[in-house]
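Asks: coords below, sequence missing:
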């Protein structure tokens, strides 16, 4: 197990984190996910309405939700496992995020998004997009460690309000529609 006496930020711990991310990327690639956009180039961003394919660039409008994962994982793990070392909590958060990236790119979840949400053209993520989503979660976890609680809450609410206003979606709506799709919400989201 990870030792709390080891200096945080050590090279071996960074290697462990990188190995988890690399293993996830390899798993996604083995599942048939494209490494980069099938268009053949790596774009930094495709905004809604752009002709580029969604979730194939480095970042998209769902990147903020992954940053929020990090803030929320930090809070949840502080709440239920505060006696664990920070390193152990970070590894657990990373494993949960990586597991979600794998599950999110299974045919079952892709079809669920297509049939139950407004994301009818969703084809899953490119590996590079998934890796950037994981890095966004790590950034959120790091921010949660440094920010006061009120600032973390403000970031969560701010990003949720921003994405709800700009794209009529966000982390809370995404979870709601994945678990319990509401036709009224689909209609509202589609009225962009």
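Replies: That came through fine. These numbers were taken from a predicted model, which means no experiment stands behind them. Numbering: from 1, shown residues only.
Asks: when you work out contacts or count neighbours from here on, use the C-alpha atoms and nothing else.
Replies: Noted.
Asks: and the most centrally placed residue in the chain, what element?
Replies: The chain has residue 66 as the residue nearest its centroid, 3.0 Å off, counting by C-alpha atoms, centre = their mean. Taking DSSP states H and E as the criterion, residue 66 maps to helix 63-81.
Asks: in addition, the following structure is provided for comparison:
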């Protein structure tokens, strides 16, 4: 697939996410009205509402892992398969993440209680971060990609106390010790 086709997939995916979530009632931007490039705390009410946060790192890692997985398979047209897979998985996840079933799974863990889903802005940017992860893993050697995935997961886990690995663990098989460790940095409520 050429660059024009890849760009059209990016725009089409972003459009499908934006229109669908808007029709489902997700707000376009944060209720605060402002647009911020980065939200540093997983406990901030602006998390999943702005352009990027620690969960954007998870989406970058998700894209890298997808590209590494598909790179390992003997595919006849690897770039085309990778781009269509990234489109389908990226759009599919952003929509699935906003279903009652998935939202309820998230809310069942201590960290995500009260989670109402992403703003349209954040969901579209999560998709873009996932595609950026795909592009990054395609550009780097496999060893460098794996090392970067490990560094990003470790940094997210230690700094934000959440990562793709920890989020997946807590949604699939919640661990009280992990929940207690994450909760230890929760700001005091007024």
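Replies: Perfect, thanks for sending it. Since we're looking at a predicted model, the values are computed, not measured.
Asks: alignment lookup: the residue nearest to the centre of the first structure to the second structure.
Replies: Alignment note (TM-score structural alignment): residue 66 of the first structure maps to residue 59 of the second structure.
Asks: who are the contact partners of that match?
Replies: By C-alpha atoms under 8 Å, 6 or more residues apart in numbering, the residues touching residue 59 of the second structure are 126, 127, 129, 130, 133, 164.
Asks: out of those residues, who's nearest residue 65 of the second structure?
Replies: Of all the contacts of residue 59 of the second structure, residue 65 of the second structure sits closest to residue 133, with 8.1 Å by C-alpha to C-alpha.
Asks: residue in the first structure matching that closest one?
Replies: Using TM-score structural alignment, residue 133 of the second structure pairs with residue 140 in the first structure.
Asks: name the helix or strand for that match, please.
Replies: Using DSSP H and E, the element containing residue 140 of the first structure is helix 127-146.
Asks: in the following helix or strand past the helix holding residue 66 of the first structure, what counts as buried?
Replies: Next helix or strand after helix 63-81 of the first structure toward the C-terminus (DSSP H and E): helix 86-104. Within helix 86-104 of the first structure, the residues that qualify as buried are 86-91, 93-95, 97-98, 101-102, 104, counting by 16 or more other C-alpha atoms under 10 Å.
Asks: okay, now the equivalent of residue 29 of the second structure over in the first structure: neighbour count?
Replies: Mapped onto the first structure by TM-score structural alignment, residue 29 of the second structure lines up with residue 36. Per other C-alpha atoms under 10 Å, the neighbour tally for residue 36 of the first structure reads 19.
Asks: name the SS class of residue 36 of the first structure, please.
Replies: coil (DSSP: H, G, I helix; E, B strand; the rest coil).
Asks: spit out the contact partners of it.
Replies: Here residue 36 of the first structure is in contact with 42, 56, 57, 126, 127, 128, 129 (C-alpha under 8 Å, 6+ apart).
Asks: let me know the closest of the residues you listed to residue 189 of the first structure.
Replies: Closest approach between these and residue 189 of the first structure, by C-alpha to C-alpha: residue 56, at 21.4 Å.
Asks: where's residue 174 of the second structure, which helix or strand?
Replies: Residue 174 of the second structure belongs to no helix or strand, assigned by DSSP H and E.
Asks: cool, residue 122 of the first structure as well?
Replies: Per DSSP H and E, there is no helix or strand for residue 122 of the first structure.
Asks: same deal with residue 187 of the first structure?
Replies: Going by DSSP H and E, residue 187 of the first structure is in helix 183-190.
Asks: so that helix matches what in the second structure?
Replies: Aligned using TM-score structural alignment, helix 183-190 of the first structure spans residues 176-183 in the second structure.
Asks: now tabulate the buried residues of helix 86-104 of the first structure in a markdown table and tack on distance to residue 149 of the first structure.
Replies: Formatted as a markdown table, these follow (distance: C-alpha to C-alpha, whole Å):
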| residue | distance to residue 149 of the first structure |
| --- | --- |
| 86 | 17 |
| 87 | 20 |
| 88 | 21 |
| 89 | 17 |
| 90 | 18 |
| 91 | 21 |
| 93 | 18 |
| 94 | 21 |
| 95 | 24 |
| 97 | 22 |
| 98 | 25 |
| 101 | 27 |
| 102 | 30 |
| 104 | 29 |
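Asks: could you work out the most separated pair of those residues?
Replies: Pairwise over the buried residues of helix 86-104 of the first structure, using C-alpha to C-alpha, the maximum falls at 86 and 104, 26.6 Å.
Asks: quick check: closest non-adjacent residue to residue 162 of the second structure.
Replies: Excluding its sequence neighbours, the residue lying closest to residue 162 of the second structure (C-alpha to C-alpha, 6 or more residues apart in numbering) is residue 156, at 5.8 Å.
Asks: and if you look at residue 57 of the first structure?
Replies: residue 43 (4.9 Å).
Asks: so who does the one you found touch?
Replies: Applying C-alpha under 8 Å, 6+ apart, the residues contacting residue 43 of the first structure are 56, 57, 58.
Asks: how about residue 109 of the second structure?
Replies: Taking C-alpha under 8 Å, 6+ apart, we find residue 109 of the second structure in contact with 170, 171, 174, 179.
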